[in-house]
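Enquirer: Can you look at this prediction? I've put the sequence above it.
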Amino acid sequence: MLQFLRRKLFYLYSFQNPSLKSISQLSNSTNQPSFKVSYLINSCGPSKEAALKVAQKINFETAEKPDCVLAFFRNHDLTKTHISNIITKCPQLLVYNPDKTLKPKFEFFLGLGISAPDLAKTLHLNPYILARSLENQIIPTFDFLKSVLHPNEGIIVALRQLPFLIQFNVPKVLEPNVKTLRNHGVPGSRISTLSMTNPRTLGIKSDRFSGIVTAVKEMGFDPSGSLFIAAVIAMAVLSKSTWAGKLEVYRSLGWTDDEILSAFKKQPWYMTTSEQKVRRVMDFFVNRLDQKPSFLSKHPNFLLLSLEKRIRPRCSVLQVLMSKGILRKDLKLSTVLPLTEKKFMEKYVTKNKESVPEILSVYQGKTRVTGLDIGSQESDAVQKL
């Protein structure tokens, strides 16, 4: 009777205080997550924060399944760092049946001649491969890659690109896109380059990809040249609305449509430059170097350079050296800005340190140079001080 009354009182108290839970509910809501978190930290090595996130994505009540998966990984030369990264990125692997889902995939890769260390490195970077179907996704994608890679590129190259292409449908997307390139006269070596440098481009919808390739060819790009592939990639990474917005930006800065196209044919990647950067670089060349807006359409590569780390520091050095008569005033920016850091330092900074002690400080931005009007209209020659 006394026990009955206690249970009754506890029930009524709990009902009047909905924030309280029964003892069993408290046990289920705290002990189970804490078990998973503790297990993950002790067996896989992620941080507590990472373990908490992983614990929310998977469910296991005992260590039986996770132990089997971790033992499988260790037996295949994966380090604790590898395992921690793999489980953090792809938690569902921890409750897989290793014999049914993991072992066949490892045997496939190792059977191709891929070494255990190379496989471990790939899985460390992109473990999602192991979550894909071997028969329906991994093998078809791998066979596709081998068909488009250049003959002198081996299995390891294909393995490196596999994670980026494995998410796409081979017969419905990848193969039609490659066929489109071949039908437009793009040689196999260029297709191979695209597969290695920007494999995601091959994964866009086939109708859009076909439209991009056709547009690039109509612009006058040579399908056998490297710029053709660069133009395809540049257009593929921008949506139609973003592309239209880019056109309006350059028009607002004084470029004609012919200048926009001419610049694109010289350097397709300039179209991917952010509007903010374009306006800042344009302002520097027009208002500080005394150039017309059309100057940059002739040298679109400059829009890819860092204003703070390359353009401004180098122009400051040139300004100082010209003011002291060390450099000719008709020096062309197009011969200076593209130089590597090492060559620029050797030719313009190190070489002149004795005659101009402050030159390094100028280059590093510690000594400010005013009045950077070192250009002339419609020319890339540095003439006006």
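Expert: Sure thing, it's come through. Numbering: from 1, shown residues only.

Enquirer: from here on, contacts and neighbour counts on C-alpha atoms
Expert: OK.

Enquirer: ok, how many other residues are close to Ala51?
Expert: 23 (other CA atoms under 10 Å).

Enquirer: Check Phe4 too.
Expert: When neighbours are counted by other CA under 10 Å, Phe4 comes out with 9.

Enquirer: same check, this time on the one 10 residues further on
Expert: Residues lying near Ser14 (other CA under 10 Å) number 14.

Enquirer: That one: which element?
Expert: Assigned by DSSP states H and E, Ser14 belongs to helix 2-16.

Enquirer: adding another structure so you can compare the two:
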Amino acid sequence: MLVAAICRRRLAVLFPPNLWWRIPSPLQSWDFRPYFPQLFLDGVAGGPCSEPCPDTISYFISCGLSPDDASTTARNLRIRSTEKADAVCALLRSYGFSDRDVARMLRSAPLLLTVDPERIIRPKLEFFPPQSHHPTMRFLRGVISSDDEIRRGFYRSPRALTGNLDKNMRPAVEALRNHGLTNEEISKILAVHMSVLMQSPTRIGEIFEDLKAAGMSIKDKRFTNCFRVMCSMRRETWHRKVALYRSFGLSENAVFEAFKKQPTALLVADETIKKKVSFFLDVLKLEISAVIAHPVILASSMEKNIMPRCAVLSVLMREGKIEPDISSLSARSAAPAWRGSRVSGKSVQGVDLLRRRHWASRLDLWPFLALYVLWLLVVVPALDFTDALVVLGVFSAFHILAFLFTAWSVDFRAFVGYSKVKDIRAANACKVTPAMFSGSKEIVPLHIQKTVASSSATGEVEEIYFDFRKQRFIYSSEEDTFFKLRYPTKESFEHYIKGTGYGTDAKINTAVDKWGRNIFEYPQPTFQKLMKEQCMEPFFVFQVFCVGLWCLDEYWYYSLWVKIPGTELLPGDVVSIGRSLSGEDKSVPADMLLLAGSAIVNEAILTGESTPQWKVSVAGCGPEGNLSVKRDKNHILFGGTKILQHTPDKSINLLSPDGGCIAFVLRTGFETSQGKLMRTILFSTERGLEDPTRSRYKLFLSCSLILTSVIPPELPMELSIAVNTSLIALARRGIFCTEPFRIPFAGKVDICCFDKTGTLTSDDMEFQGVVSLKDEEELITDANKLPLRTQEVLSSCHALVFVDNNWYVGDPLEKAAIKGIDWIYTSDEKAMPKKSGGQPVQIVHRYHFASHLKRMSVVVRIQEKFYTFIKGAPETIQERLVDLPAVYVETYKKYTRQGSRVLALAYKLLPDMPLNVISIISNSHWSPINLLLTGMMLMDSLPDMF
């Protein structure tokens, strides 16, 4: 807004014809269109006409002026040819001026139409391009703190733009630095008086000498204002003013002290100074020492301020209401003039319909305006002005508190800025109350739009909804309730297996309108927003008050696979997903149900566990059952997890083009498991008064006691010192804190709990051996001495996956067992001993570990015989053993107390049965009994040394 300010002021000195080509080129891209009319008044030709020309009036009307304005403007100009005028208007519009801007400019400066647009106007327009790399601007940016400060400086002193960089600006700044001023102090001076750049180094040195003689230090807060005034006069003028004040009988020190208090008092003309002093001495019978003690009255206007106030004071003094005191006059001279449902869902508890008030009817505006008017009409005439100012301060404090409470309390903001309505179609916002302990209330917009009823419908219906924390709630007129947008997560397995995705673009567009795009668009607050939030925190306001007191999306489309971005996935899509062909880990873009194939995924981003998980399809589940996300998580690929390996199912008719696994999209965006985690991070924190467990009465009482107590001035400093001391002490111990404001809260901590696996210990496990209970308790640590059946159970009862180059993916415990017994595991799911003497064990079917069963098992084939091998918690296997050793319970409790992880190993010979029968038996129904115990496996977790 540089030119915006300058053009409204005094631009006549900015562009004289003889100085134009010396003006430094581009400065910055401030929008100057609203203030442009006076920019070209210098150097244009024209003169007033006695009678407006009808053709000129018509032309102005065609440019957007009203008939009255066109008639008035045409008196100052006669357009003989519209060719140049049209060229001027076209040039202005090409630089972004709207028709309204052009009309406003012509109304204020019609002579613009008479100048040469290419020779005069275009160079001046190019003076302010979008980017400026001119040496002058780079130099100023190195001195002044911001472009806004540069704007303010040129706003007050536009003549400084005519200065030369090397002849004026650099020497002036260098002189200021040589006299001890820092860049920050120089920036403050230039912001209020940019014409300092036009001062010579000699004149700057004289100013510093005179200020030093007057007892002014550069560290004084009044230095900037005094320096600005000194730059506005010559040295001879300064000495003449001082001599004039001394002629009234004042000492030099008294004149200098008055100058420090009110530097502009010396800018008044000599005759005016004499007139004011004569009035105070001869008419008011005041002492010159009393007058000079309040120099603000010498800088006030005689006619507008001093005389009217003296007339009022004289009446009050005659009536005995006040004592003769010049301080009353100075206070009044310096005083500024007054300026005048319901909702279904666990995450939301309730919804209130609101309608935004007009700005003039806001309860934080008009009541206080009424109070201010009452203060002006009633309080000011009835009380002393000082008491009236106290009342005004109280009103202003309540007004500020009302403004702050709109930021602290959603209920108060709704009360102030909105009105409650009962008709949902009259509402344009709603106040949403989340479930208890789920965050704070919010006011969100209420949307009403036309949409199709479903992907197969053709007619339009009215849909009313609001979005709250990345969730959409849709209004049902039949039940008068808001329902959360439902995702297809509770359908039968038959529904998912028969799913064919979306067949047409119209259906896809309808689904996009309903579900939204599959993308995480979480709010990223700007620095200004974070700064505002911190500054408006109650404790921060209290401190200020104290200081004042003191993805890949592929779907089935007419038997064709179509490749789309993962962000376009929709619930109901049938996709093909697998490990990237390049070998890199591939993140799952949404929650998906595996329909065919299997995959190994890393879910560390959701659970923190580094152990990969094996996901299998729902092909073995009965079509009559319903999906449960918690129970059937072994069949679900969760969004954000990484696929380490996948195995497609080649037995089905639906084959994917990239050899991936077939999956059904369940949830997208913030409704996925990863999205719920993100929403918890973003919205779960309660703030301030929104904690329902805190007593409002005790909180109010405590705040009142704090506010009415004597608050030590050093409190904020002591808090800062305590935090800084803590940071230094932590840093000495190699501990660094990223959020220092949490240090005071750490003083309340009595106990710290740490997770063991992966923190106190490493993720790897160490195989200790197997405890044999055949005759008596015996710990066998040598793998070669283990019974063959025990080695077969250890080598095959696991969920490891062979990837490549003898690299296994799976539980570190199972990897350690394979390594401890010196067996190998191949890609065709076969375990074999490295040494001769054992038969290969072929894994036929796996029943994966389930936390509620506390066991896992496999069906294997050894020399055409089928066995089931089981391992699990000792207390679980205990119930299924055909012969329980006497020391069974005592043994596993003994090693458990020593910190070892104990798993019981057992097996059973199975009768002949078809393999397809085995594959369709679910994990929960596979419950073999009469098992034979082969021992107890011991594992240890190594301490994490790093």
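Expert: Now that the structure is in, tell me what you want to look at. Small disclaimer: the values here were computed from a predicted structure and weren't measured.

Enquirer: Report the TM-score for the pair.
Expert: Once the chains are laid over each other, their TM-score by TM-score structural alignment, normalised by the length of structure 1 reads 0.59; 285 aligned residues with a CA RMSD of 4.3 Å.

Enquirer: Confirm for me that Ile292 of structure 2 is in contact with Ala258.
Expert: Yes. Ile292 of structure 2 is within contact range of Ala258, at 6.2 Å (criterion: CA atoms under 8 Å).

Enquirer: circling back: roughly how far is the helix holding Ser14 of structure 1 from the heart of the chain?
Expert: Between the centre of helix 2-16 of structure 1 and the centre of its host chain there is 60 Å, according to CA atoms, centre = their mean, to the nearest Å.

Enquirer: just the strands in the stretch 801-946 of structure 2 please.
Expert: 801-802, 808-809, 823-825, 830-833, 841-850, 855-862, 865-872, 901-909, 932-943 (DSSP state E, counting those that start in this stretch).

Enquirer: To Lys642 of structure 2, which of those strands lies closest?
Expert: Proximity of the strands of the stretch 801-946 of structure 2 to Lys642 of structure 2 was assessed by CA to CA; the nearest stretch is strand 808-809, lying at 13.0 Å.

Enquirer: so the closest one corresponds to what in structure 1?
Expert: Counting by TM-score structural alignment, strand 808-809 of structure 2 lines up with no residues of structure 1.

Enquirer: Map Thr272 of structure 1 onto structure 2.
Expert: Using TM-score structural alignment as the criterion, the counterpart of Thr272 of structure 1 in structure 2 is Leu267.

Enquirer: Contacts only, for that match.
Expert: For Leu267 of structure 2, the set of contacting residues under the criterion of CA atoms under 8 Å, 6 or more residues apart in numbering consists of Val229, Met233.

Enquirer: try 10 Å
Expert: The neighbourhood of Leu267 of structure 2, defined by CA atoms under 10 Å, 6 or more residues apart in numbering, consists of Val229, Met230, Ser232, Met233, Thr237, Trp238, Lys241, Ile273, Ala299.

Enquirer: Surely the second one and Trp238 touch.
Expert: Yes. Using CA atoms under 10 Å, Met230 of structure 2 makes contact with Trp238 at a distance of 7.6 Å.

Enquirer: what sits in contact with each of these two?
Expert: With CA under 10 Å, 6+ apart, Met230 of structure 2 and Trp238 have common neighbours Ile207, Asp210, Leu266, Leu267.

Enquirer: nearest to Thr82 of structure 2, of the residues you listed?
Expert: Checking those against Thr82 of structure 2 with CA to CA, the nearest one is Leu267 at 49.0 Å.

Enquirer: ok, Ser38 of structure 1 - how many residues close by?
Expert: As a burial measure, the neighbour count of Ser38 of structure 1 was computed by other CA under 10 Å and equals 17.

Enquirer: Pull the contacting residues for it.
Expert: Gln32, Cys44, Gly45, Lys48, Ala51, Leu52, Ala55.

Enquirer: distance of the fifth one from Arg310 of structure 1?
Expert: What it means is Ala51 of structure 1. Applying CA to CA, to the nearest Å, the value for Ala51 of structure 1 to Arg310 of structure 1 is 43 Å.

Enquirer: In the contacts of Leu267 of structure 2, which residue is surrounded by the most others?
Expert: Taking other CA under 10 Å to define a neighbour, the member of the contacts of Leu267 of structure 2 with the most is Met230, carrying 24 neighbours.

Enquirer: okay, which residue is most central for structure 1?
Expert: Relative to the mean C-alpha position of structure 1, the nearest C-alpha, by CA atoms, centre = their mean, is the one of Asn198, at 9.4 Å.

Enquirer: What residue in structure 2 is paired with that one?
Expert: Under the alignment (TM-score structural alignment), Asn198 of structure 1 maps onto His193 of structure 2.

Enquirer: Please report the distance of that match from Glu174 of structure 2.
Expert: His193 of structure 2 sits 17 Å away from Glu174 of structure 2, taking CA to CA as the criterion.

Enquirer: Then Trp556 of structure 2?
Expert: 74 Å.

Enquirer: just Asp553 of structure 2 next, same as before
Expert: 64 Å.

Enquirer: and these two? which has more neighbours close in?
Expert: Asp553 (23 against 12).

Enquirer: As a check, name the ranges of all strands in the stretch 201-350 of structure 1.
Expert: With DSSP E, counting those that start in this stretch as the definition, the stretch 201-350 of structure 1 shows strands at residue ranges 331-332.

Enquirer: For the helix or strand hosting Ala402 of structure 2, enumerate the helices and strands it packs against.
Expert: Using DSSP H and E, Ala402 of structure 2 sits within helix 385-408. The contact analysis (3 or more CA pairs under 10 Å, 6 or more residues apart in numbering; DSSP states H and E) places helix 385-408 of structure 2 against helix 326-334, helix 366-374, helix 380-382, helix 410-417, helix 538-549.

Enquirer: export the strands of the stretch 801-946 of structure 2 to a markdown table and tack on distance to Ala816 of structure 2 and mean neighbour count?
Expert: As requested, the strands of the stretch 801-946 of structure 2 are exported to a markdown table (distance: least, CA to CA, whole Å; neighbours: other CA atoms under 10 Å):
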| stretch | distance to Ala816 of structure 2 | mean neighbour count |
| --- | --- | --- |
| strand 801-802 | 14 | 19 |
| strand 808-809 | 11 | 20 |
| strand 823-825 | 11 | 19 |
| strand 830-833 | 15 | 19 |
| strand 841-850 | 17 | 19 |
| strand 855-862 | 17 | 21 |
| strand 865-872 | 15 | 22 |
| strand 901-909 | 13 | 22 |
| strand 932-943 | 9 | 21 |
